[in-house]
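Colleague: could you look at this predicted model? Sequence included:
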Amino acid sequence: MAHAVVLGGGIVGLAVARELTTRGNQVTVLEKEDHWAAHQTGNNSNVVHAGLYYKPGSFKARMSVAGNKSIIGFARDHGVPVEVCGKLVVATSEDELPALYVLASRAKENGVPAKLISPAEARSYEPEVSCVAALRVHSTGIIDFPGVCTALVRLLSAAGADLRLSTPALGIRPGRNGGVEVATGSDVIRADALVNCAGLQSDRVARLAGLTPRARIVPFRGEYYELRPDRRNLVRGLIYPVPDAALPFLGVHLTRMLDGSVHAGPNAVLALRREGYRWRDVSPSDLLETARFRGTWKLARKYGRTGVDEVLRSLSRKRFAASLARLVPAVQASDLVRCTAGVRAQALLPDGSLVDDFLIETAPNQVHVLNAPSPAATSALEIARYVADQVKLS
C-alpha cells in the first residue's frame, strides 16, 4: 500500500487525505495546530459559492460550479447543516449596471443558475435592499464548513488514516530510496509522496521541501461585524455588492448564517502576521518577509488608495456601516457588533499581481497547493480529486 503524507488540516488537506484513502492509499495528516480547521476553514463566511465570479474555464470556475453540488451533497449525506438559500448581487447605482450584466453573462457561461431581476423583484427577496437592478443567484448556500471537516476526520479515522494534531513539519527531504521524509521534531515520517495544503504557510512549506514557488503568500485579514439580534430582521439571506473586477475580494456583504445571526463583512487589510487575526497580532519576522518581497511594493503602488480605504474602514465602525448601508440603507453603526476575523492566504507574484486562480505546483513525489483562497472550501472535494490525480503513487 502506497503512503502519502498531507500537510495541513483545513478542509482542503482533509479532503485530499480522504480522496487518497478512497483510492486505497495509506495517509498521514499533519496539522500544526491543536484542532482541525484552525485557520481559513474555521474563520470564513461559511458560504457555498455558485461559481459566478470566475473566469470561464479557470480552475475556480470549473471547481466551484462542480464543488457547489459535491459539497452540498456531502453535507447532506453526512448530517452537516447546509441550506441552499440563494443570494442577491445588487447594483446600487447606474454605474454598476455594466459590471452586473458582465456577471450575468459569466454566470451563463459557467453554468450557474442566475437571473437578472428588477428592484421590485429584489425587494420580494430582501424588503430592505436598495438597488437599481439585481442578479438572483439560485445555487448559493450556507454551510458549516468546520462541520464538514469533522465529518472528513470521522471518515479518515474509520479508514485507518494516521491523524496528528499539534505536529508541525520541521524538515522535508528526499527519501533515501525514493519518496520523501518529513521530520516533525519527535519523529521522521517516511512516505511515497507529500501533499502540501498548508494554506497560510504553503509557500514556506514548499521552500522547506526544496522548491522555489512562483508566488509568495501575503496575508489579508478580513474583519466581520454582526447585526444586533433585534436588527437581524433587516436581512433575510445573502446580499452582495457588485465587486470591483480589478480586486480578488468581493466587497463587504451581508450573510444570514445557519444559526440566524447576520454577519457583515469582510473588509481586507494587510495582516501584520501570517496568522494575525487582530491589529495587535504582529510578527516582526513576518512583516520583514512581506516588506522584502518586491511584489508587495508593486501591489501597494497599484492599490494604495484602496488599501488606505480598507484600513480606515477597519478602524471606523461608521465607515463600515456606510458601506453596508449602500446595500441596506437601514443599517446604522449602532446596529453592528464586532465579531470574528479571518485571514486569507493570498498568493502574490513578484510583479505585484495577485494570483487569480488556484495555483498548484508539482515536483518529484510532491504536490503543493499554493493558492487556494475562496472558493476553495466550496471546491474542496473537486480540488482533492485533481490533487489526487497529480500524486504519483504506485
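Modeller: Yep, it's here.

Colleague: only C-alpha atoms from now on, for both contacts and neighbour counts.
Modeller: Noted.

Colleague: next up, the contacts around V16.
Modeller: V6, L381, I383, A384, R385, V387, A388 (CA atoms under 8 Å, 6 or more residues apart in numbering).

Colleague: please read the previous query as pertaining to P248.
Modeller: L354, D356.

Colleague: just I71 next, same as before
Modeller: I71 sits next to T378, S379, A380, L381 when contact means CA under 8 Å, 6+ apart.

Colleague: put this next to the previous one:
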Amino acid sequence: MRASGHDFDCDVLVVGGGIVGLSTAYALSRSAPGTGVTVLEKEQGPARHQTGRNSGVIHSGIYYRPGSLKARFAVRGAAEMVKFCAEYGIAHEVTGKLIVATDRDELPRLHALVQRGRENGIPVRELGPAQIGEYEPEVRGLAAIHVATTGICDYGAVAAQLATASGAEVRYGEEVTAVDRRPWGVAVRTRSGTVVRARVLVNCAGLHCDRVARLAGDDPGMRIVPFRGEYYDLARPGLVRGLVYPVPDPAFPFLGVHLTRGIGGGVHVGPNAVPALAREGYSWSAVRPLELAGTLGWPGSWHIARRHWRYGAGELRRSVSKRAFTSAVRRLLPAVTEGDLRPAPAGVRAQAVLRDGTLADDFLIREAPRTVHVLNAPSPAATASLPIGREVARRALTALSPSRPRAAR
C-alpha cells in the first residue's frame, strides 16, 4: 500500500464514527465548505460504543479544572448540545441535577465543587437537608448542590444526525488495519481490503485510538486501559425525579454510582468502574487475550493497581455483589432494595493511562505530520463533542497543504 501524491479520495479521513469523529466531520463541513471528508467506522452504524452506551447526560462542566479543555468545552458544549437537539428535533431536557454529600468527610469536597462551579461560570445553588427533599423527596443527605444547567439527551440520535448533517461520506463496516503515511499524504487499508487515500488523517478511534496512532508510526505516550461501567435500571423509577450524584473522589475521573432519569422516563443506576478484559469488554465473559496482554504489559496499569488497589477492590466487590451495589445506592436513596435493580447494558470507558500510571485527566489531542490524534476523550466528550469537533477540525485544516488542490468529490 502506497500513498499517492496525485490521486486522493478525500481531503480529510476521519477514523471513528462515534460522536467525536462525526462532530469533527460536521465542523469541517461548516468551517471549510467543499472539503472532502470521509469517515471510516468499523461497526455497521454510528455510536456503537462509548457514545451509545452512556447514561445520556449533558454535563454542566462543574467537575473539571478551571481553564482545562474539559471545563471550557463542557460548559460551552452543554449549551450547544441543547441548541443542536432543539434545532434537529432530538429528544432532550434540561433537568438540573443534585450532587449530594452523605458523609461529613464529603462536605469539604462538596464546598470545593461549589467554588469550582463558580469559577467555571456555572450557576450553583447550595442546599441543606430539607431543601434536598424539595427536589428529590426520597433522597437523603447532609448537604447538596443543585446544578441547573445539567440535562439529558439521546446521544445515539445526535451522532446519527451529525453523520447526515456533515455531508461526509461515512463508510460503515470498515476497520482500519494499516496506515501508510508519506510526505504527500496518508493511505489507509481496512480489513475488507479497501484503500482510502487522504491528505490528512484524523484519529478519533476511541477505544482503539492508541492502536491507530501506532499504525501511523506515532508513539502516543499512553495506552487505553478500558474500564467497564455496569448499570442497573430502577424498577421503581418514581423514586427519582431527575439526576442525583454522589460527591466524586477527585483522585479519579469517575463520578461514582449515580441515578439518572433518561429521556424515555426510566432511571439508570450506576456505573461502577472495573477493569475490562477487552477493549469492548461489556461483561466478565468478554475476554480478548491479546488486548488483555497489552493492558497488562503497559507499566501504567501496574502503577494504577499498586496505588489504588483499595478503590479498585471496592469497585470489584460492587461488580460481583448486587448487595454491595445496592448498599452504595442506598447511601443516596434509602428506599431502594435489591429487587429494585434490574441489570442493564454496560458501557466501557476508554481511559488514557500514561506510562507512570497517571490517569489522563483532560482531553488529549496530539498532532503529527498530516495527522491529528484524539487520544483521551471519555466523558464528558459527548457533551463537549461540538467544541471538540471544531478544535480537531481546526488542526486538521491547518495540516492541509494550501499548495495542493482539493480532492475530487
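Modeller: Ah, there it is. Remember, it's a predicted structure, so these values are computed and weren't measured experimentally.

Colleague: quick one: TM-score?
Modeller: In this superposition the chains share a TM-score of 0.97, using TM-score structural alignment, normalised by the length of the first structure; 388 aligned residues with a CA RMSD of 1.1 Å.

Colleague: now, the most widely separated pair of the contacts of V16 of the first structure?
Modeller: V6 and L381 (15.0 Å; CA to CA).

Colleague: all helices of the stretch 251-400 of the second structure, in order?
Modeller: Here the stretch 251-400 of the second structure has its helices, by DSSP state H, counting those that start in this stretch, at 289-296, 299-307, 309-320, 322-330, 385-399.

Colleague: now check the second structure for the residue matching E289 of the first structure.
Modeller: Under the alignment (TM-score structural alignment), E289 of the first structure pairs with G294 in the second structure.

Colleague: again, but for L312 of the first structure
Modeller: Checking TM-score structural alignment: L312 of the first structure goes with R317.

Colleague: do the same with D356 of the first structure
Modeller: Checking TM-score structural alignment: D356 of the first structure goes with D361.

Colleague: how close does its match get to T177 of the second structure?
Modeller: 29 Å (CA to CA, to the nearest Å).

Colleague: any idea what R164 of the first structure aligns with in the second structure?
Modeller: Match for R164 of the first structure (TM-score structural alignment): R171.

Colleague: so how far is T35 of the second structure from its match?
Modeller: 17 Å.

Colleague: if we can go back for a sec, nearest residue to the match of D356 of the first structure other than its sequence neighbours?
Modeller: P253 (6.6 Å; CA to CA, 6 or more residues apart in numbering).

Colleague: and what of A159 of the first structure?
Modeller: Nearest one to A159 of the first structure, counting by CA to CA, 6+ apart, is T21 at 6.9 Å.

Colleague: so who does the counterpart of that neighbour in the second structure touch?
Modeller: Mapped onto the second structure by TM-score structural alignment, T21 of the first structure lines up with S29. Applying CA under 8 Å, 6+ apart, we find S29 of the second structure in contact with T35, S166, G167, A168.

Colleague: the more surrounded of D361 and T177 of the second structure?
Modeller: D361 (20 against 14; other CA atoms under 10 Å).

Colleague: now name the helix or strand holding the match of T21 of the first structure.
Modeller: According to DSSP states H and E, S29 of the second structure maps onto helix 19-31.

Colleague: all helices of the stretch 51-200 of the first structure, in order?
Modeller: Using DSSP H, counting those that start in this stretch, helices in the stretch 51-200 of the first structure cover 59-77, 97-110, 119-125, 145-158.

Colleague: can you redo these as a markdown table with distance to Q346 of the first structure?
Modeller: Converted to a markdown table, the helices of the stretch 51-200 of the first structure look like this (distance: least, CA to CA, whole Å):
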| stretch | distance to Q346 of the first structure |
| --- | --- |
| helix 59-77 | 14 |
| helix 97-110 | 23 |
| helix 119-125 | 33 |
| helix 145-158 | 20 |
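
Colleague: which one of these lies closest to L30 of the first structure?
Modeller: Of all those, it is helix 145-158 that lies closest to L30 of the first structure, at 12.4 Å by CA to CA.

Colleague: other residues contacting the closest one?
Modeller: So helix 145-158 of the first structure is contacted by 10-11, 14-15, 17-18, 21, 36-37, 41-42, 46, 75, 78, 80-81, 163, 377 (CA under 8 Å, 6+ apart).

Colleague: the first structure: which residue goes with L234 of the second structure?
Modeller: Match for L234 of the second structure (TM-score structural alignment): L227.

Colleague: next, count neighbours for S192 of the second structure.
Modeller: 11.

Colleague: list the contacts for it?
Modeller: So S192 of the second structure contacts E174, E175 (CA under 8 Å, 6+ apart).

Colleague: how far away is it from V176 of the second structure?
Modeller: S192 of the second structure is 9 Å from V176 of the second structure, by CA to CA.

Colleague: swap in Y232 of the second structure?
Modeller: 34 Å.
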